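[1] Predicted model and sequence below, questions to follow.
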Amino acid sequence: MSTGTAAVAAFPVTPDDAGGPAVLLGVDVVEAARLARAVERGGAAFARHVTTEAERGLTSEATAFSVKECLIKAVGGRAPGFGWHDFEAVTAAPPAWAGRLLDEAAAELAASTGAVLDGSAAYALHGASHDAALKRLRPPGDAAVAGAARWGSDGGLFVALAIVYVDRKESARCPR
């Protein structure tokens, strides 16, 4: 289903020169009305297709779709075996460094689009998308990957930003 999203290339970013964790970035900009029509047209089937039971109620279906589009872009597209449930909103907060990086990127995106990105959530990655992120990030050892997102709307646009990262300091505590 096409929602008129803006394609933004994702690329690995290293937050610091001291061997900090690599980060993948994805952005989705869509006309809010078009996104709302897609969600309305799909109804309950759309919600089941895009969101897991555990994440329903954490974000709207429109938000989940747009954020997951960002996460798809960040990991390099829909890998063979991809499913929308590869990404799941969770209640845990991202590490502080990831939150700061996301806040900085959100401020820049807000300045260019006019949309204040005041919604946020952390994301778990599973399945084919988890594996695709590991391939792109190439972390040492058996590391875990996770995601975080910010979103908002203004002037008829819905804007979402997501990062996928490996926190080398925390990967031992969060095996996947």
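    Cool, the structure landed. In this text, all values refer to a predicted model and were calculated from it rather than measured experimentally. Residues are numbered from 1 along each chain as shown.
[2] only C-alpha atoms for contact and neighbour calcs from this point on.
    Noted.
[3] The protein: helices as residue ranges?
    32-50, 61-75, 96-113, 127-137 (DSSP state H).
[4] Check which residues of the first one are buried.
    By that I understand helix 32-50. Buried residues in helix 32-50, counting neighbours by 16 or more other C-alpha atoms under 10 Å, are found at Ala32, Arg34, Leu35, Ala36, Ala38, Val39, Phe46, Ala47, Val50.
[5] And for Gly83, the neighbour number?
    Counted with other C-alpha atoms under 10 Å, residues neighbouring Gly83 total 15.
[6] and the gap between it and Lys68?
    Computed as C-alpha to C-alpha, to the nearest Å, the Gly83 to Lys68 distance reads 10 Å.
[7] Next one for the comparison:
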Amino acid sequence: MTPAVLVGVDIVSADRLTRAAERGGATFARHLTTVAERDRGPGTATFPVKESFIKAVGGRPPGFSWHDFEAAAQPPPPWAAGLLDEAAAELTAATGLALTEGAAYVLRGACREAARLRLDGPVAGAARWGSGAGLLVSLAVVYVDRKDTRCP
């Protein structure tokens, strides 16, 4: 049976990411983010958000790039946003950390193909993230990108 959605979660130390970003500077940012994403992406949470997408698609397939996932300007379809809200509430209950930020994501390259094969259709994604107690927590869902957004 084909899964309806793919889900990934990542929790990381905020200090660890801050140190990595300081050491890597602009090179670190270019490695993780696309030009468009630097203006609208999750900022410091980029790494755990993309790690949660990697987990959702089943790992780093051959040809993987951090640019396989890009924060999008438009929101996810209402049904996908509702699913993400429900999963985020469960993660918040489990961790005590509110996932207050979010974005839709475009999947490209090797990761899009890996997700497409698992979901049997064109794919898109959405993520929520938040921080607290020295941690960054992120949740990603990958779903079939249907033109009819009224139903999953």
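    That came through fine. The structure presented is a predicted model; accordingly, all values stated were derived computationally and were not measured.
[8] got a markdown table for the buried residues of helix 32-50 of the first structure, with distance to Gly26 of the first structure too?
    Conversion of the buried residues of helix 32-50 of the first structure to a markdown table gives the following (distance: C-alpha to C-alpha, whole Å):
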| residue | distance to Gly26 of the first structure |
| --- | --- |
| Ala32 | 18 |
| Arg34 | 20 |
| Leu35 | 18 |
| Ala36 | 21 |
| Ala38 | 21 |
| Val39 | 21 |
| Phe46 | 22 |
| Ala47 | 22 |
| Val50 | 18 |
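[9] Gly76 of the first structure: which of the residues you listed is nearest?
    Set against Gly76 of the first structure, the nearest of the buried residues of helix 32-50 of the first structure by C-alpha to C-alpha is Val50 (18.5 Å).
[10] and Glu88 of the first structure, which of the helices of the first structure is closest to it?
    Among these, if distance is taken as C-alpha to C-alpha, the winner is helix 61-75, at 8.7 Å.
[11] Might you report the residue contacts of the aligned partner of Ile54 of the second structure in the first structure?
    Counting by TM-score structural alignment, Ile54 of the second structure corresponds to Ile72 in the first structure. Residues counted as contacts of Ile72 of the first structure (C-alpha atoms under 8 Å, 6 or more residues apart in numbering) are Gly26, Arg78, Ser129.
[12] Kindly recompute the last result at 7 Å.
    Arg78 (C-alpha atoms under 7 Å, 6 or more residues apart in numbering).
[13] Distance check, it against Thr113 of the first structure.
    21 Å.
[14] In space, what's closest to the corresponding residue of the second structure for Val29 of the first structure - neighbours in sequence excluded?
    In the second structure, the residue equivalent to Val29 of the first structure is Ile11, according to TM-score structural alignment. Among residues not flanking Ile11 of the second structure along the chain, Val137 sits closest, at 4.4 Å (C-alpha to C-alpha, 6 or more residues apart in numbering).
[15] what number of residues lie near the one you found?
    Other residues close to Val137 of the second structure by other C-alpha under 10 Å number 25.
[16] What residues does the aligned residue in the first structure for it make contact with?
    Residue pairing (TM-score structural alignment): Val137 of the second structure is matched to Val159 of the first structure. Counting by C-alpha under 7 Å, 6+ apart, Val159 of the first structure makes contact with Asp28, Val29, Val30, Ala115, Trp151, Gly152, Ser153.
[17] do the same with Lys169 of the first structure
    Applying C-alpha under 7 Å, 6+ apart, no residues contact Lys169 of the first structure.
[18] Average offset of stretch 37-49 of the first structure relative to the second structure?
    When the second structure is overlaid, stretch 37-49 of the first structure sits 0.8 Å from its aligned residues on average, using mean C-alpha distance after the TM-score superposition for the first structure.
[19] Give me the residues contacting that stretch.
    Glu61, Ala62, Trp84.
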